[in-house]
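Here's my sequence, what's the structure:
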Amino acid sequence: MTGRNSESESVCPLSLGYDFYRDPQPVYREIRGNGGKPTEIVLETGMAYLPPNLKAWLVTSYEDVEFVLRDPRFRKSINEAMPLFAANSPAGARAQGRSSLLYDNMANNDPPTHTALRKPLNGAFTSRAITTKRRVVEELAEAALDAVAGTTDFDLVQDFAFPYSISVICDTLGVPAEDRREFHSWVQTITGEATPEALRRDAAKMVDYLSELLRQKRSGGAEDVLSLLARSLDEPQAVAQAYALLAAGYETTANLIATGMLTLEASPEQKKRLWSDRSLVPGAVEEMLRHQSPFNLSLYRYVTETAVVGGTEIPAGSIVFLAFAAANRDEARFVDPDTFAIDKVRREHLAFGGGIHNCIGKHLARLEAEVAFDALIRRCPELAVRTPAESMRWKASPTFRGLRSLLVGPGPAATAEEEA
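This is a model prediction of the structure:
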């Protein structure tokens, strides 16, 4: 369900569920039509440490999102947030519980914890460091397409986007490629809608797996990212950081590849231009990031004292979510924001967040998406979406907006070796 619970818009919050997860833009247009001010919401779906029917505030305008990103009254601390989740839930409802140390990562904490957790990673994710990985990333894209070579149709999500992006993050972090299927399954449970029992089970499996892998890394001499974490942080911190990098490091890129393809299919002239000129790929990826925003909502924040945002008073103790996907279509910031135009490079978008919590993997995400579309254009010249819109299934997540599958075709006509 998505909509007002009664005729009194000033009293009843917006209830956000599966329709919103599939396409949040109608809700954002409604909020803009009512002045674009911060809006009270109820998130119907519980996941990870969030309880079902959580009451919160949604900030949608570009100006207001930037304000909250930089205002120290809006904080992140997973320990301090847990009782606030309970306080902002219906009577008797319980959060899934902070049942795992996975959630105590830099994305869920402000300085000084955030600073200490992020410091070991800074050098590994600079633009210069990521540029050196291009050849490896290209090889991984080719390998993923080789696996579907000669097919009439293939699943862009399950057969290409996920295997490719998982391979990239495995290579970057130093995770054995043979383990990727297992941790992919665990991540899907943890980041989507799951029963408390399933969540606890797969979170525990992820903790056990990462703990053992990091112990091995600590005693080895490798220089991959997990080895840096293992030697720089204590085990619980390293496990939480490794999980955050694994989950966000492939989920968002895989989602962007699928939603980007879907957007191109809905913009045939733009797709035709891109498929005839691969030099347009970097600009097209930047526009996909703005237009599709693989992070729909931010992770939580809470406000430590009553604050006025965009003329609206948000009470102390409130949970707050930032709508990056709304800010990136704000007509006060972008000209004709709902139009997808690959030759308009609008890098001021907030697809990677901002402030101290700007995405550490943004350079890797851009590289992955650029390499993916370059390979798809070159090896699948007639690629088109086969799945009807009414059959598309979307992930039940307010944060990671992505398709569960997307049938496309025809597949690559030849393997990379045969093509050469």
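
From here on, just use CA atoms for contacts and neighbour counts.
Fine.

And the strands in the stretch 1-150 of the chain?
Per DSSP state E, counting those that start in this stretch, the stretch 1-150 of the chain carries strands over the ranges 3-4, 14-16, 39-43, 54-59, 74-75.

Among the ones you listed, which comes closest to residue 172?
The minimum distance between residue 172 and the strands of the stretch 1-150 of the chain falls on strand 74-75, with 30.0 Å, by C-alpha to C-alpha.

Distance-wise, check residue 386 relative to residue 227.
42 Å (C-alpha to C-alpha, to the nearest Å).

more crowded one of those two?
When neighbours are counted by other C-alpha atoms under 10 Å, residue 386 and residue 227 differ, and residue 227 comes out ahead with 22 against 14.

Please tell me how far the helix or strand encompassing residue 257 is from the chain's geometric centre.
Mapping residue 257 onto the secondary structure by DSSP states H and E places it in helix 235-265. Here helix 235-265 is found 6 Å from its chain centre; the criterion is C-alpha atoms, centre = their mean, to the nearest Å.

list the contacts for residue 327?
Listed by C-alpha atoms under 8 Å, 6 or more residues apart in numbering, the contact set of residue 327 reads 60, 61, 62, 63, 65, 349, 350.

one more time with 6 Å, if that's ok
Residue 327 sits next to 60, 61, 62 when contact means C-alpha atoms under 6 Å, 6 or more residues apart in numbering.

Which residue, other than its chain neighbours, is closest to residue 403?
Closest residue to residue 403 apart from its sequence neighbours, by C-alpha to C-alpha, 6 or more residues apart in numbering: residue 394 at 4.4 Å.

and if you look at residue 351?
Nearest to residue 351 is residue 293, by C-alpha to C-alpha, 6+ apart, at 5.2 Å.

Just confirm the one you found contacts residue 325, I think it does.
Yes - with contact defined as C-alpha atoms under 6 Å, residue 293 reaches residue 325; the gap is 5.2 Å.

Remind me what the helix holding residue 257 packs against, helices and strands.
helix 162-173 (3 or more C-alpha pairs under 6 Å, 6 or more residues apart in numbering; DSSP states H and E).

Now show me the structure for the sequence below, then we'll compare the two:
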Amino acid sequence: MTAPTLQELAALRAEGAVHRVLVPGSGESWLVVTRDAARAALTDPRLSNDIRHSASWQTDGGHAVGRNMLQTDPPHHTRLRRLIAGHFTPGRIAALRPGVERIAGDLLDALPRRGTADLVGRYALPLPVTVICELLGVPEGDRGGFHTWSNELVMPTSHEAAAAAADALTGYLTGLTDAKRRTPDDTLLSGLVTAADSGGLTAGELLGTAFLVLVAGHETTVNLISATVHSLLTHPDQLARLRAEPELTEGAVEESLRHNSPVHASAFRFATEPLELAGTAIAAGDSVLVSLAAASRDPAYFPDPDRFDIGRRPQGHLGFGHGLHHCLGAPLARTEAAVAVRLLLERHPSLALATDPAALTWRTSTLLRGLAELPVRLG
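All right, here's what the predicted structure looks like:
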């Protein structure tokens, strides 16, 4: 199975909740495509995130950077999540909002008032990169390089390139944590180093947690911002409604999460014992992949699910997952996307696509889906 299209997922969903598929580079797996079955799988304690429960496990793979909470179950997952959860509370995110607005405003100031620009490279990407790097404590001069490495790891172009990116990012984060150890500050990474030095984290967990915050803290948000703008520009009735009712901006972002899930699927789960999922027998050691995109377009819960409607109240979509591994950074991603869309539309009232939508390239992997670029006319 290559990364399935939304149409292919819909066809599978019409046939049943769980399907046996072949995932390139990972072998056979069960793919879950309905909302009920997805929620059940994401909360079933018999489905572990630890690859060592896989029947085919031999090593953790050649592209892992440390060990993070997405690769663990309670109690280790609980301990690792608790170490960074305090940085993503509603109060902390509210305090970050003025900074997000400042960064977005600066990026918009750098765009020409008229002409064309790639909204991914000039806006949707540098906004979350800057925010998460400031939070984590990545020096400004280093921010371009790490995105190249992380993008290769989440959407690999080849085995060799992914391995090289993992080595490069491992070396960079090791050097950065050493620098924080020598010169502590008030950033998240410095706090993680302190936790590691006091015995709260292993060296591998320190590296893995820094990697997860850095990568998950921007990759999905880039896709969310660009997909939301794309959906608005390709649905002029919805764009007109949002311009008339800017208070619907958060609703537009929420509908974009449902309609164009930036995270297409969960991380693999592995059955620790035989179980049944939506009437399908899963053997111990089998892998299970949950399609968040398919679940969020399930017509049993979302009437006319292929319609983009910013007035919809899409409660229950799985754009940020569900259960113990629900995305910790969801409040920050929502804030960044809402700020980005609102300020962009305010600054550029004549914003329009600068190319045929059919000519746009969507980059996909097992986990993620996003636009490679989004050429727009600014005025």
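
still on that earlier bit, check the secondary structure at the counterpart of the residue nearest to residue 351 of the first structure in the second structure for me.
Residue 293 of the first structure maps onto residue 261 in the second structure when the alignment is built from TM-score structural alignment. Put simply, residue 261 of the second structure is coil when judged by DSSP: H, G, I helix; E, B strand; the rest coil.

Give me the distance between residue 59 of the first structure and residue 118 of the first structure.
26 Å.

okay, the two: which has more neighbours?
The residue with more neighbours, out of residue 59 of the first structure and residue 118, is residue 59; 28 against 18, by other C-alpha under 10 Å.

Need the counterpart of the more buried one in the second structure.
With TM-score structural alignment as the criterion, residue 59 of the first structure lines up with residue 32 in the second structure.

repeat for residue 395 of the first structure
Aligning on TM-score structural alignment places residue 395 of the first structure opposite residue 363 in the second structure.

do residue 71 of the first structure as well
Using TM-score structural alignment, residue 71 of the first structure pairs with residue 44 in the second structure.

which part of the first structure lines up with stretch 304-313 of the second structure?
Stretch 304-313 of the second structure covers residues 336-345 of the first structure once aligned (TM-score structural alignment).

Using the three-state scheme, assign the aligned residue in the second structure for residue 214 of the first structure.
Alignment note (TM-score structural alignment): residue 214 of the first structure maps to residue 177 of the second structure. Secondary structure, three-state DSSP: residue 177 of the second structure is helix.

show me the residues around the counterpart of residue 354 of the second structure in the first structure that make contact.
Here residue 354 of the second structure is matched to residue 386 in the first structure, going by TM-score structural alignment. Shown in contact with residue 386 of the first structure (C-alpha under 6 Å, 6+ apart): 407, 408.

please redo it, this time with the cut-off set to 10 Å
153, 154, 155, 406, 407, 408, 409, 410 (C-alpha atoms under 10 Å, 6 or more residues apart in numbering).

Show me which pair in the residues you listed is furthest apart.
Farthest pair in the contacts of residue 386 of the first structure, by C-alpha to C-alpha: 406 and 410, 12.8 Å.

The two: who's more crowded?
Taking neighbours as other C-alpha under 10 Å, residue 406 of the first structure and residue 410 compare with residue 406 leading, 23 against 20.

residues in contact with the more buried one?
Counting by C-alpha under 10 Å, 6+ apart, the residues that residue 406 of the first structure touches are 154-159, 258-259, 261-262, 385-389, 391-393.

Now, of those residues, which are buried?
Neighbour counting with 16 or more other C-alpha atoms under 10 Å marks 154, 155, 156, 157, 158, 159, 258, 259, 261, 262, 385 as buried within those.

Aligned counterpart of the third one in the second structure, please.
Read that as residue 156 of the first structure. In the second structure, residue 156 of the first structure lands on residue 119 (TM-score structural alignment).

Not counting its neighbours along the chain, what's nearest its match?
Nearest to residue 119 of the second structure is residue 374, by C-alpha to C-alpha, 6+ apart, at 5.2 Å.

any idea how far the aligned partner of that neighbour in the first structure lies from residue 168 of the first structure?
Aligned by TM-score structural alignment, residue 374 of the second structure pairs with residue 406 of the first structure. To residue 168 of the first structure, residue 406 of the first structure is 21 Å away according to C-alpha to C-alpha.

cool, residue 348 of the first structure as well?
Taken as C-alpha to C-alpha, the span from residue 348 of the first structure to residue 168 of the first structure is 26 Å.

When those two are compared, which one has more neighbours?
Remark: of residue 348 of the first structure and residue 168, residue 168 carries more neighbours, 26 against 11, as counted by other C-alpha under 10 Å.

Does that one touch residue 368 like I think?
Yes - with contact defined as C-alpha atoms under 10 Å, residue 168 of the first structure counts as touching residue 368 (7.9 Å).

shared neighbours of the two, anything?
Shared contacts of residue 168 of the first structure and residue 368, defined by C-alpha under 10 Å, 6+ apart, are found at 133, 137, 138, 140, 141, 250.

With distance to residue 178 of the first structure added, can I get the residues you listed in TSV?
Shown next, in TSV, are these (distance: C-alpha to C-alpha, whole Å):
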residue	distance to residue 178 of the first structure
133	21
137	18
138	20
140	14
141	17
250	16
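
Done for today, thanks.
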